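A.B. asks: Just the structure for this:
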Amino acid sequence: MHGPALSGWLLMVLCGFTGAYCLLRTREGPERERRAARAEAVMGFGMAAMAVPAALLRPPEWTWAVYALVFAGASLRALVQASRGGGHHWHHLIGSLAMVYMAVAMAPGAAHPGAHLSHGAEAGGVPALTGVLLAYYAVYVLRSAGRLIPAPAPVGVAAGGGAPGGPGRTAWGSRPELALACRLTMGMAMFAMLLTL
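C.D. replies: This next block holds a predicted model:
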């Protein structure tokens, strides 16, 4: 990833942990949720790999083609799932296509002459498309963050939904707010990665 090494380290760690949590989510819940968690794990690990600072590891030139192929496959899968009526799969489709776009834009030789980032790295990509994706992820992050704000508990209901370990307690891997926090994290990471193009 182009840009300062510190942001690359932070994105790598954040996306790696998010991918690992999404991978754990694939063990619980209905099949639809497990399928979404698998797609999010692939996205998290792919973003972590793309964010590895060049100071740590300079990937071979063919790596970007592998990223593009993997996420082109993920895009096709998301398109099939979205066409079957999966609402969140449209977001997976946009995310996978954005990853293909970033892989192509970050590939050696894809930079536009004269478009330099910090540390002398050249930027690639189409500014208008990058702007549209940035706007999409900005709106997505703001909407997701708004959903994480807790609603006040109804009168007479405990805030936690029940006693710890009681019947109202949800397993940590299937808690909807944690899944939403993972999606929010990946949306912010995608926004940050797009800023470096």
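A.B. asks: can we go C-alpha only for contacts and neighbour counts from here?
C.D. replies: Will do.
A.B. asks: all strands of this structure, in order?
C.D. replies: 111-116, 122-124 (DSSP state E).
A.B. asks: the helices in the chain, which residues?
C.D. replies: Assigned helices in the chain, in chain order: 5-25, 31-50, 63-83, 87-106, 127-148, 176-195 (criterion: DSSP state H).
A.B. asks: and the longest one, which residues are buried?
C.D. replies: Right, the one you point to is helix 127-148. 130, 133-134, 137-138, 140-141, 144 (16 or more other Cα atoms under 10 Å).
A.B. asks: what's that helix in contact with?
C.D. replies: By Cα atoms under 8 Å, 6 or more residues apart in numbering, the residues outside helix 127-148 that reach it are 98, 177, 180-181, 183-184, 187-188, 190-191, 194-195, 197.
A.B. asks: Can you flag the buried ones in the residues you listed?
C.D. replies: 98, 181, 183-184, 187-188, 190-191, 194, 197.
A.B. asks: Need the max-distance pair from the residues you listed.
C.D. replies: Spatial extent of the buried ones among the contacts of helix 127-148 (Cα to Cα) is set by the pair 181 and 197 at 25.1 Å.
A.B. asks: and residue 45, how many neighbours does it have?
C.D. replies: 22 (other Cα atoms under 10 Å).
A.B. asks: Same check on the one 4 residues further on?
C.D. replies: Each residue near residue 49 was counted by other Cα under 10 Å, and the total is 19.
A.B. asks: From residue 113, how far out is residue 187?
C.D. replies: 29 Å (Cα to Cα, to the nearest Å).
A.B. asks: one more, for comparison:
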Amino acid sequence: MHGPAASGWLLVALCAATGAYCLLRLRSGVEEQRRTAGDEALMGFGMAAMAVPAAVYTPPQWAWPVYGAVFGAAGLRALWAARVGRHHLHHLVGTAAMVYMAWAMAVSPSAHGHAHGGSGLAPVTGALLLYFTGYVLLSGARLIPVPAAAGGAPPAGWGDRPELAQACRLSMGIAMVAMLITL
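C.D. replies: As a prediction, this is how the structure comes out:
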């Protein structure tokens, strides 16, 4: 991605940590956690790989179509899974955004040039920015604590806590906004 190296490394760390936590959620005893954890781990690690600053490592030109194919396949899986769960529609938009960013980087004239120069990418980037900004705002609002009910269920293990999963989704949404801005 285009942008300062320091912010790129922060995105790499954030996305890799989120992907690692999502891998841990695969071992959860809660089926709902396991259902989306693999998809979210793929997104976290994929975003971490794409966020490595171009000044440090510029992937070979063949890497972008590979990213596109991997996230295209993940998008098809999300489309299939969207039949039963609304959250999978968000995964579908996320994978589409990753395919779009891989394509934009593949057609970028150079590692330091921007792909927006007359190629019609700006409206798509703008639409994705609007979506992910809205997603971040809604996800952040969902993290606002509510008073616990008296005599509620005992606290779940740290890997089964839905607020941690929501915080990971929020951090990936923020990272997606940052990556789209630097596109």
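A.B. asks: which residues sit in contact with residue 124 of structure 1?
C.D. replies: Here residue 124 of structure 1 is in contact with 105-106, 110-112, 115, 197 (criterion: Cα under 8 Å, 6+ apart).
A.B. asks: Select only the buried ones of these in ChimeraX?
C.D. replies: Buried residues within these, by 16+ other Cα under 10 Å, are selected in ChimeraX with:
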select :105,106,111,197
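A.B. asks: Surely residue 48 of structure 2 and residue 17 touch.
C.D. replies: No. Using Cα atoms under 8 Å, residue 48 of structure 2 is not in contact with residue 17; the gap is 9.1 Å.
A.B. asks: So between the two, which is more surrounded?
C.D. replies: Taking other Cα under 10 Å, residue 48 of structure 2 and residue 17 do not tie; residue 48 has more neighbours (24 against 17).
A.B. asks: residue in structure 1 matching that one?
C.D. replies: In structure 1, the residue equivalent to residue 48 of structure 2 is residue 48, according to TM-score structural alignment.
A.B. asks: Can you tell me how far the spatially closest residue to its match that is not a sequence neighbour is from residue 120 of structure 1?
C.D. replies: The spatially closest residue to residue 48 of structure 1, leaving aside those adjacent along the chain, is residue 12, at 4.2 Å (Cα to Cα, 6 or more residues apart in numbering). With distances taken as Cα to Cα, residue 12 of structure 1 is found 21 Å from residue 120 of structure 1.
A.B. asks: ok, the two, which is more surrounded?
C.D. replies: Applying other Cα under 10 Å to residue 12 of structure 1 and residue 120 shows that residue 12 carries more neighbours, namely 23 against 10.
A.B. asks: Assess the claim that the more buried one and residue 49 are in contact.
C.D. replies: Yes. The criterion here is Cα under 8 Å, and residue 12 of structure 1 meets it with residue 49 at 6.8 Å.
A.B. asks: quick one: terminal-to-terminal distance for stretch 55-63 of structure 2?
C.D. replies: 17 Å.
A.B. asks: buried residues in it?
C.D. replies: Residues of stretch 55-63 of structure 2 classed as buried: none (neighbour count, 16+ other Cα under 10 Å).
A.B. asks: gap between that stretch and the chain center?
C.D. replies: 20 Å (Cα atoms, centre = their mean, to the nearest Å).
A.B. asks: What separation do you get for the closest residue to residue 5 of structure 2 other than its chain neighbours and residue 173 of structure 2?
C.D. replies: In this structure, residue 5 of structure 2 finds its nearest non-sequential neighbour in residue 53, 5.2 Å apart by Cα to Cα, 6+ apart. Noted for residue 53 of structure 2: a distance of 19 Å to residue 173 of structure 2, by Cα to Cα.
A.B. asks: again with residue 160 of structure 2
C.D. replies: On the measure of Cα to Cα, residue 160 of structure 2 and residue 173 of structure 2 end up 20 Å apart.
A.B. asks: swap in residue 63 of structure 2?
C.D. replies: The gap separating residue 63 of structure 2 from residue 173 of structure 2 is 23 Å, by Cα to Cα.
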